[in-house]
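> prediction below, plus the sequence it came from.
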Amino acid sequence: MNFGQVLTAMVTPFDHHGDIDFDATRTLVNDLIANGSDGLVVAGTTGESPTLTDTEKLDLFRFTAQVADGRVPVIAGTGSNNTRASIELTKQAAQTGVDAIMLTTPYYNKPSQEGLYQHYRAVAQATSLPVMLYNIPGRSAVGIAPETIIRLAEISNIVSVKEASANLDAMTKIISKTPDDFTLYSGDDNLTLPVLAIGGTGIVSVSAHVIGNDIQEMVQSFTSGNVQRAAAIHQEILPVMKAMFAQPSPAPVKAALNMTGISVGDVRLPMLPLSSDEKRQLSQILPPHKVKLHSTERFSPLNNEEQRLNSQHPVATPL
């Protein structure tokens, strides 16, 4: 299933108290749609899903779907290493108006390939929503083998995979052995162009938060046959892509968004915001015309978590 070519793995904006900032989320969603994003992945790793409660995730799914209002597909991250919990969250997510779900590889408990197959099969059978698999062995400790993905693609509503294995040989095998309407998206920004070259559909991107139009132009140039232009854009934006992962994600992209005037707050523990030196380095890599705040701090990066823990304010609700 084609969700578009440039999907953004959306950050979750937080306010001064570390709670979801829904006003900032509205601004972010509209900005992403206006600047190159064909679709949004919500509450994935970039959205700090390990730190979000199920209630927060559902509120975020519902709110994002309402703001997107059918302009782009909204894909909800409902996967975990607990199959029963993934099934329950997926069922609830289906009532929020999202268009599809994304299921990350079960982490920490290191299931076998058959265990992975049965996990994904059980969740997919519990919903009518389209399912995107998410293979990210660098974070999950175990990867989905190409043979397992090919087997899962036979299940009618498992329609796509986000591949963050950086293994182009494995991706080539998946593309060649799955149905024509099964889509493969790169999970690594810097491999967007190589993945397109082997027959991939596009990218689930972090960098698209700040260079979405550039990534979209690169993809469009490649698909229209202007490979030289696509290569030139890739070379130009590669430093920004690499900068988004110079420190544990999503701290760099959140800092970049704050610098460009899209206020999203800081990260939740156990992640840490960038230091002042790291922010200065990042500001020098971002396109100069985008940087609005430079070293000016909208939030106090070292005190946000303390403020949240000490705050007695109730959690804001989106609706």
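That came in fine, so what should we check first? Numbering: from 1, shown residues only.
> could you use CA atoms for every contact and neighbour count after this?
Fine.
> hmm, Val41 is touching Ile75, no?
Yes: Val41 is within contact range of Ile75, at 4.6 Å (criterion: Cα atoms under 8 Å).
> want to compare, so here's the second one:
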Amino acid sequence: MAIEWRGVMPAVTTKFTSDDQLDLKTFELNINAQLDAGVHGIVLGGTLGEASTLSNEEKSELTQTTVNIVNDNVPVLINIAAQTTKSAIAAAKKAEQDGAKGLMMLPPMRYKADGKETVAYFKAVADNTSLPIMVYNNPVDYGIEVTLNMFEELLSCDNIEAVKESTRDISNVTRIKNAFGDRLKIMTGVDTLALESLLMGADGWIAGLVCAFPKETVAIYELQKAGKIQEAIEIYRWFLPLLELDINSKLVQNIKLAEVATGIGTENVRAPRLPLIGEERSKVLQIIEEGLKNRPSLPNYKSL
């Protein structure tokens, strides 16, 4: 399956049982809710998926499980966030064996690679996999920016096809389009800039709050794509206080609380993360409750 870099692709949470095992039953419940809403792909093992806490065996199990659930209806991607080039190549090969259809890739972790090293890292993985690659460009959280000049070099690799644009600079969508046209597809990666990015030419949305609100997220994408901008804006304005839960250091706990509220998740997290308590928890719950109270009626967005 070739990947069409478009639409909404949830960066899904990883579900855990109360005794810290993978909760595949609840995970399947959530994936099916995403599919029912009409998402265009599934992204595993990102920040929201608590990737840094998962063993290689758990990542493999999640990939194989998701591939079986989606049954080729949408592509399954897995994130690679590795400390060495060798381990990144191994992860890419394992992902391909497990049935993933694409990779999301962060620059090297921990060591702050310079531009030359970062380009060499991405190219080495691209040269050792047939899977299409989406470069995750998030200098705010991960300290390394993949610049336009670096992308110019990276695009010599045919399977580097897309960028998850998370620089927080909305004008970067236009810069990428001006520089590369459709050669580099753009998936916006910041929930609170999603509609703005789509309207400026981004091809799709790697989303976070979609984990709890899949239909609303897909409706925004489909409405703006169909030119029904005002209808998309109205849903987006309702959604924004919830979307802001994603741009927070406790985004995993926040979004898992939202998944509980919409009936498609649990709030179990893996240590060192802990569930929210006290005033912090109350504030998040208040935002979620307010959103649910004013939840909009959606048009038949699948038929647009």
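That came through, no problem. Computed from a predicted model, the values in this text were never measured in an experiment.
> now the TM-score, please.
TM-score of the superposed chains, computed with TM-score structural alignment, normalised by the length of structure 2, equals 0.90; 291 aligned residues with a Cα RMSD of 1.9 Å.
> picking that back up, comparing Val41 and Ile75 of structure 1, which residue is more hemmed in?
For Val41 of structure 1 and Ile75, the more surrounded residue by other Cα atoms under 10 Å is Ile75, and the numbers stand at 30 against 26.
> and that one, what is it in contact with?
Residues near Ile75 of structure 1 by Cα atoms under 8 Å, 6 or more residues apart in numbering: Gly39, Leu40, Val41, Val42, Val98, Asp99, Ala100, Ile101, Met102.
> distance to Ala164 of structure 1 and secondary structure added to the residues you listed, as TSV?
Shown next, in TSV, are the contacts of Ile75 of structure 1 (distance: Cα to Cα, whole Å; DSSP: H, G, I helix; E, B strand; the rest coil):
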residue	distance to Ala164 of structure 1	secondary structure
Gly39	18	strand
Leu40	17	strand
Val41	15	strand
Val42	17	strand
Val98	23	coil
Asp99	22	coil
Ala100	19	strand
Ile101	17	strand
Met102	13	strand
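> ok, and these in structure 2?
Using both residues aligned by TM-score structural alignment, their matches' Cα atoms under 8 Å, structure 2 keeps these contacts from these: Gly39, Leu40, Val41, Val42, Val98, Asp99, Ala100, Ile101, Met102.
> what's the counterpart of the fourth one in structure 2 in contact with, if anything?
Just to be clear, that refers to Val42 of structure 1. Matched by TM-score structural alignment, Val42 of structure 1 corresponds to Leu44 in structure 2. Neighbouring residues of Leu44 of structure 2 by Cα under 8 Å, 6+ apart: Ala11, Val12, Thr13, Leu62, Thr63, Val76, Leu77, Ile78, Asn79.
> how far away is Leu44 of structure 2 from Thr14 of structure 2?
From Leu44 of structure 2 across to Thr14 of structure 2, the span is 8 Å (Cα to Cα, to the nearest Å).
> do the same with Lys93 of structure 2
Lys93 of structure 2 is 22 Å from Thr14 of structure 2, by Cα to Cα.
> compare the two (neighbour count), which wins?
It is Thr14, of Lys93 of structure 2 and Thr14, that has more neighbours when counted by other Cα under 10 Å, with 28 against 17.
> what residue in structure 1 is paired with the more buried one?
Using TM-score structural alignment, the equivalent of Thr14 of structure 2 in structure 1 is Thr12.
> surely its match and Gly44 touch.
No: taking Cα under 8 Å as the definition, Thr12 of structure 1 is not a contact partner of Gly44, at 9.3 Å.
> okay, helices next: where are they in structure 2?
24-37, 56-70, 85-97, 115-126, 139-142, 148-154, 171-180, 194-199, 214-225, 229-243, 251-261, 278-293 (DSSP state H).
> the fourth one vs structure 1, average offset?
With the two structures superposed, helix 115-126 of structure 2 lies on average 0.5 Å from its match in structure 1, counting by mean Cα distance after the TM-score superposition for structure 1.
> give the aligned range of that helix in structure 1.
Aligned by TM-score structural alignment, helix 115-126 of structure 2 falls on residues 113-124 of structure 1.
> for stretch 226-234 of structure 2, same thing?
Under the criterion TM-score structural alignment, stretch 226-234 of structure 2 matches residues 224-232.
> before we move on, what about stretch 167-179 of structure 2?
The aligned range for stretch 167-179 of structure 2 is 165-177, by TM-score structural alignment.
> cheers, nothing more for now.
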